[in-house]
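Asks: Let me see the structure of the following:
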Amino acid sequence: MAASPASTGSRPNRAVLLTVTCLGPCMVLLDNTIVGAALPDMQHRLHTQLTGLQWIVDAYVLLVAMLLLSGGVYADRFGRKRVYLTGVAVFTTASLLCGLAPSLGWLLVGRVLQGIGAAALSPASLALLAAAYPAPQERIKAIGLWAGFSGIGLAAGPVAGGVLTAVFGWPAIFLVNLPIGVVLVVVGLRNLEESRNPSAPAIDSPGTVLSVLGVGALTYGLIESGARGWTSPVILGSFTAAVILLAAFVAVEARRSAPMLPLRLFRQRLFTVSNTAMVVVGFALMGSSFFFSQFFVYVQGSSVLRAGLQTLPVSLAMVVVSPYAGRLAARHGFRIVVTTGLALAGLGLLALGRVHADTGYGNVWWRLGVIGIGFALTMSPLTGAAVQAVSPQEGGLASGISSTTRQIGAVLGVAVLGAVVRTRQSGGATFETGLDSAFLAAGAVTSATAVLTGLWLARSKPAEGSVAPRRSTDRNALTTSNNISTKSR
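Replies: Have a look, this model is predicted:
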C-alpha cells in the first residue's frame, strides 16, 4: 500500500487533512438524522403519503447499504483522494438537486445520488486517514476524532432539522450541505495527497448490481404493499424478483474468487450471530426513529421545531454512551454488553408503544433515552465480535460487512414498520394506534434478538488463525471495529 506523503508532512497539513476527512462523514451523518425532523413538512408541502416518506428515507439508505463495500474497493484501486472528493462532489450536487426538487420524483432522484456519493466518500475518508497516520497510536487518536465528528453530526441532526425546517422549510436541510461540500472539494484538491493500494481486490460488479436490484425489489414490495395490496400482481412480482435476484447474488458470490461478500465468513457462528443482531439494530433503530417526529407532530400536536428537540434524547444518549461501549465489552465480554443493550432498547421501544396523545413529555423522554442507551451499547461490540470471528487480515472487511448489515436492516425497518402502520390504518385503526403497533413490533423483535445473543454470542468459536476470544483481544477487535461502527446510525 502506498503511503500518503501527508503521513510525514507537517502538523498543519495533517490538521487540514484531518478536518477535511472528518467533515465529509459528519455531513453524511448529519443528513441521516436531519431528514427525520423534516418529514412532516415534506409530507405537507409535497402532498405525499406515508409511502412517499418511506421512499425519501429508503432511496438514500438502500444505495448506501448496497454500495458501501464496493466504495472501499474503488478507493483502494483508483485512489482514495479521487474517490473521496468525487463522492463529496456527487453528494453536494445531489443535495442541491434535493433542495430544488419541485416534486417527490425529483427529490427521490436526488436522494439516490446522495446515497451513491455517501457510499463513496465514507470508506474513502477513513482510508485517507489511515494512510496519513501509519503509527498505531496516532492512528487511534485520529480515528477517535473522526468518530467524534460523526457523533456531532448525529446529535446535531434533529435540532438542525427542526430549526431549518421551521424557519426556511424542508429544502434548507439539503441546501445546508452546499457550502460544506464546496469547501471540502476546494481545500481537498489543494491539500490531500493521493494514495492507493495496487494489490486491492477486483471490483465485484455482478455482485453489486444483483444486491442493489434484489434488496431494491424487496424494499419496493414492502413499501408499496400498503397502496397496492399484498396480493397485487405487482407486489407479488416484486417479491418473486427479489427472491430470484438474491438467490442469483448468493450463487455469484459463492463462485467468485474475490467476492464483495465472502459467504465462507458466515460459517463462523460468532460472525453470523453478530451480523444478524446488527440487522435487527438497524431495523429497530432506523425503523422506529422514522416515526419519532411524526409522533410528536401528528399525535401530540408539536411544532416541527419542538419535535426536533423532543427527539434529541435518543441521539444524545448514543453520543454519550457509544465511546464507553467498547471498553465495557472489552472488560465484560461481548455477550453481556450486547444482550444488555438489546434488552434495554427492546424495553424502551415496548414502553414507547404505550404512549398516547395525552402522555406528558416528562413520561416520554426517558423512554427515548433508554432506547438510545440500549442501541449505543450494541453497535461497537457487535462490530468487534464480527472482527474477532475472522482472521486478522480480514478485520477491515468484517467491519465493513457489519456496517452494511446495519444499513440493510435500516432499509427493511423503514419498509416493514411502515407496512405495519399502513396495515393497521387500512383495518380502521388511527395513525396513533398504527404507531403504537410499529413501536411494539420493533420492541418485540429487539427483545427476541437479546435472547438470541444471550444464548449464542459467547458460544462461538473464532475462525482458524483469528484472534482468540480473550478479554485483551476483545479490546483489540473493538479498537479495529471503531473504524466504521459509528457510521450511518
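
Asks: use CA for all of it now, contacts and neighbours both
Replies: Fine.

Asks: any residues touching stretch 438-452, and which ones?
Replies: By CA atoms under 8 Å, 6 or more residues apart in numbering, the residues outside stretch 438-452 that reach it are 277, 280-281, 283-284, 287-288, 338-340, 342-343, 345-350, 352-353, 417-418, 420-421.

Asks: How far off centre is it?
Replies: Relative to the mean C-alpha coordinate of its chain, stretch 438-452 is positioned 19 Å out (CA atoms, centre = their mean, to the nearest Å).

Asks: for stretch 417-424, same thing?
Replies: 22 Å.

Asks: who are the neighbours in contact with the residue lying closest to residue 184 once chain neighbours are set aside?
Replies: Using CA to CA, 6 or more residues apart in numbering and skipping the chain neighbours, the partner closest in space to residue 184 is residue 20 (5.9 Å). By CA under 8 Å, 6+ apart, the contact set of residue 20 is 184, 187-188.

Asks: Reformat the residues you listed as TSV; add distance to residue 120 and secondary structure.
Replies: Output for those, formatted as TSV (distance: CA to CA, whole Å; DSSP: H, G, I helix; E, B strand; the rest coil):
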residue	distance to residue 120	secondary structure
184	15	helix
187	18	helix
188	15	helix
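
Asks: Which member of those residues is positioned nearest residue 316?
Replies: The shortest gap between residue 316 and any of those belongs to residue 184, at 26.7 Å (CA to CA).

Asks: Residue 297 versus the closest one, what's the distance?
Replies: Applying CA to CA, to the nearest Å, the value for residue 184 to residue 297 is 35 Å.

Asks: and if you look at residue 114?
Replies: 27 Å.

Asks: With neighbour numbers in mind, choose between the two.
Replies: residue 114 (31 against 20; other CA atoms under 10 Å).

Asks: one more to line up against the first:
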Amino acid sequence: MSQHWLATGRASPRLVLAVVFVALLLDNILLTVVVPIVPTFLYMTEYEGAKSSVSPTLPEPTPAAPGAPPFSGSDTTTVPVRGFTSAGNGTRSSPPGPPARGCLQGGEFLAQENTRVGLLFASKALVQLLVNPWVGVLTNRIGYHIPMFLGFTILFLSTVMFAFSGTYTLLFIARALQGIGSSFSSVAGLGLLASVYPDDSERGRAMGTALGGLALGVLIGAPFGSVMYEFVGKASPFLVLAFLALLDGALQLCILQPSRVSPEGTKATPLTTLLRDPYILVAAGALCFSNMGVAMLEPTLPIWMLQTMCPPQWQLGMAFLPASISYLVGTNLFGILANKMGRWLCSMIGMAVVGISLLCVPLATNIYGLIGPNAGLGFAIGMVDSSMMPIMGYLVDLRHTSAYGTVYAIADVAFCMGFAVGPSTGGAIVRALGFPWLMVAVGALNVAYAPLCRLLRSPPAAEEKMAILSQECPMQPKSYTPKEAQRELSLTEEAENVE
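Replies: Sure thing, here's the model as predicted:
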C-alpha cells in the first residue's frame, strides 16, 4: 500500500509542489530569522563585551534588571561600554539628537555596523549569484531531484553552524554556505515546477503557491527570530529550523527519489543565448530592482529604528511583519489574477508601488508608522514576483527550447543581485548620506524602471518556432497570438515526443 502511495506521489504535480513549497519555506525562514538577531548580537558581544559567565557559543542578551528586556526604557542600570557610559535615565553620550530612553550608545560603532551587517547579509546572495549558473547547467544534465536534495543537505549544515557560531567571521561563513544551498533548492525547485506544469495558466498558479512558501518563510522568520532570541537564546531558532530541515529531507527522499538521474529530454538553450534575449533581461531586471528595496531595508531598518525610535528588541523583527503578510497575500492572489489582467501590467504597477512605499518609510516616527509603507512594499513585490517567475518559463517556451533549469538560474541570479547589491551598498550609502536618502534613491529607481515592463506585453515568438507553426498550419500562418503560439508549440512537442 505504501509503495503504491509513493509511486502515485512521485507522479503527482501537487506533491512535487508541496516539496518545493517546504524547501522555499525553510530557506527563507533562515534567510530572515537572522535579521533582528545579528545587529543586537554583534552589539552585545563586540561593543558591550560579553560577560565571562555567558557561553561564547550561545550568547544571550542579558537584561539589566529582572523582567526588563534589553534596550528597553525600563533599564535603570549603568553599563560601562568602551569609554561610554550608558544610563537608563535617557542620557545619550554619542548619537546626536534629543534624549530618549533605552537608546543604544556608541553612534560610531552603530555607523560602522551598518556596513558590516550589510556585508554579512549580502554574502548569501553573492555566493548564490556565483553558484546559480552552474546549478542551471547541472540540472539540465542530471535533472532536478539530486540538486534539490543537495540544497537540503547544505541548508541543514548552515543552520547548525548559525546555532553555534559566536563570532562575526563564523556567522559570515554560515551565511555564505546558506547561499550555496539556496542556489540548489531554488533553481532546481522552480525548474521542476515548470516541467511538471506545462500549461501556462496552471504554471502561474503553481509558481504563486510556491512563492507563497517563500513569503511564509519571510513572514515567520524575523518575528520568530526576535522573540526566540530575546526569551530563549540565540541558538534556539536555528535548532528548531535544523529539526524542520531534517523533516524536509525525509519528504524529499520519499517523493523525489534524489538518487535517480533524470536529465532534460531536450537540449537546453545555452546560457549566453538566454542572456542576449532582451525580454528575459527585462523580466530579470524587474525581479532584481523590486527585491533590492526590501534587501536594503533588512540590515539598515533595525539599526535606524535603534537610533531614532529606541524600540525594545522584539519590535525589530515585528517591523517586517506587515511586509511579510502582504507579500504572502500578493503572491497567492496574483498567481491567479496576473494571467487574466496581464502579467506585464501587474509587474509595472507593482514596481511603481514598491517605489512609492520606499519613499514613505523614512516618514515613520514609530513602529506603527512603518505598517503602511511595509505592507505596500510586500504586496507590490508579491505582484512582481508572482508575475515574473511564470513569464520566465513562458519566454523560454515561446522563444527558446523548453528546458527550464538555465532560465530559472537567471531568474534566481536576478533575485540574488538585488539581495547582494542591496545590503552591501545600502549600509555604505546610509553611512555617507543617511537612511532617508537611501530610500529615496532605491524608490526612484523602481519607479523609473516600471514602464519597461510594458515590453513584456506581447513578446514575439522565435523565428524557428514560428516556422514550425507555419509548417503545421500553413493555412493560418499569421493568426497566432503569443499564448496561442505557446499552446500550439506545446502540442507539437508532445506529439514529437510520443512519436
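
Asks: Go ahead and list the helix or strand containing the residue nearest to residue 184 of structure 1.
Replies: Element membership of residue 20 of structure 1 [criterion: DSSP states H and E] is helix 11-46.

Asks: just residue 259 of structure 1 next, same as before
Replies: Going by DSSP H and E, residue 259 of structure 1 is not in any helix or strand.

Asks: Leaving out the residues flanking it, which one is nearest to it?
Replies: Residue nearest to residue 259 of structure 1 in three dimensions, not counting chain neighbours: residue 253, with 5.3 Å by CA to CA, 6+ apart.

Asks: now do residue 259 of structure 2
Replies: Nearest to residue 259 of structure 2 is residue 146, by CA to CA, 6+ apart, at 6.4 Å.

Asks: Relative to residue 341 of structure 2, how far out is the one you found?
Replies: Relative to residue 341 of structure 2, and taking CA to CA, residue 146 of structure 2 is found at 37 Å.

Asks: Kindly report the same for residue 204 of structure 2.
Replies: With CA to CA as the criterion, residue 204 of structure 2 and residue 341 of structure 2 are 13 Å apart.

Asks: more neighbours, these two?
Replies: residue 204 (29 against 11).

Asks: Who are the contact partners of that one?
Replies: 335-336, 339, 386-387, 389-390.

Asks: Please spell out which residues along the host helix or strand of the residue nearest to residue 259 of structure 1 are buried.
Replies: When secondary structure is defined using DSSP H and E, the element that contains residue 253 of structure 1 is helix 233-255. Buried positions in helix 233-255 of structure 1, judged by neighbour count with 16 or more other CA atoms under 10 Å: 234-235, 238-239, 241-243, 245-246, 248-250, 253.

Asks: contact partners of it?
Replies: So helix 233-255 of structure 1 is contacted by 206-207, 210-211, 213-218, 220-222, 224-225, 228-230, 259-263 (CA under 8 Å, 6+ apart).

Asks: 6 Å instead?
Replies: If you take CA atoms under 6 Å, 6 or more residues apart in numbering as the criterion, helix 233-255 of structure 1 is touched by 207, 210, 214, 217-218, 221, 259.

Asks: so of those, which ones are in helices?
Replies: With helices taken from DSSP state H, the overlap with these comprises 207, 210, 214, 217-218, 221.

Asks: sorry, back to before: now, the most widely separated pair of the contacts of helix 233-255 of structure 1?
Replies: 221 and 259 (27.2 Å).

Asks: Would you show me how to pick out the buried ones of the contacts of residue 20 of structure 1 in ChimeraX?
Replies: Per 16+ other CA under 10 Å, the buried members of those correspond to this ChimeraX selection:
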select :184,188
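
Asks: re earlier: so which of residue 221 and residue 259 of structure 1 has more stuff around it?
Replies: residue 221 (27 against 19).

Asks: so which two of the buried residues of helix 233-255 of structure 1 are the farthest from each other?
Replies: Spanning the widest gap among the buried residues of helix 233-255 of structure 1 are 234 and 253, at 28.1 Å by CA to CA.

Asks: Which stretches in structure 2 count as strands?
Replies: 78-81, 84-87 (DSSP state E).

Asks: what's in contact with the last one?
Replies: Strand 84-87 of structure 2 is contacted from outside by 78-79, using CA under 6 Å, 6+ apart.

Asks: again, but for stretch 320-329 of structure 2
Replies: 212, 215, 218-219, 371, 374-375, 378-379, 382.

Asks: now, the most widely separated pair of these?
Replies: Those two in these that are separated most widely, counting by CA to CA, are 212 and 371, at 20.4 Å.

Asks: So these two - more neighbours on which side?
Replies: Taking neighbours as other CA under 10 Å, residue 212 of structure 2 and residue 371 compare with residue 212 leading, 26 against 19.

Asks: which residue packs closest to the more buried one, ignoring adjacent ones?
Replies: Once flanking residues are discounted, residue 212 of structure 2 sits nearest to residue 328: 5.4 Å by CA to CA, 6+ apart.

Asks: ditto for residue 113 of structure 2
Replies: Counting by CA to CA, 6+ apart, the residue nearest residue 113 of structure 2 is residue 39, at 7.5 Å.

Asks: give me every residue that touches residue 6 of structure 1.
Replies: So residue 6 of structure 1 contacts residue 132 (CA under 6 Å, 6+ apart).

Asks: Please repeat the previous calculation with a cut-off of 7 Å.
Replies: Applying CA atoms under 7 Å, 6 or more residues apart in numbering, we find residue 6 of structure 1 in contact with 13-14, 132, 193.

Asks: Of those, which is the nearest to residue 390 of structure 1?
Replies: For the contacts of residue 6 of structure 1, the nearest to residue 390 of structure 1 is residue 132 (25.9 Å; CA to CA).

Asks: and the closest one, how many neighbours does it have?
Replies: Neighbour tally, residue 132 of structure 1, other CA under 10 Å: 25.

Asks: do residue 324 of structure 1 as well
Replies: Neighbours around residue 324 of structure 1, by other CA under 10 Å: 14.

Asks: All good on my end, thank you.
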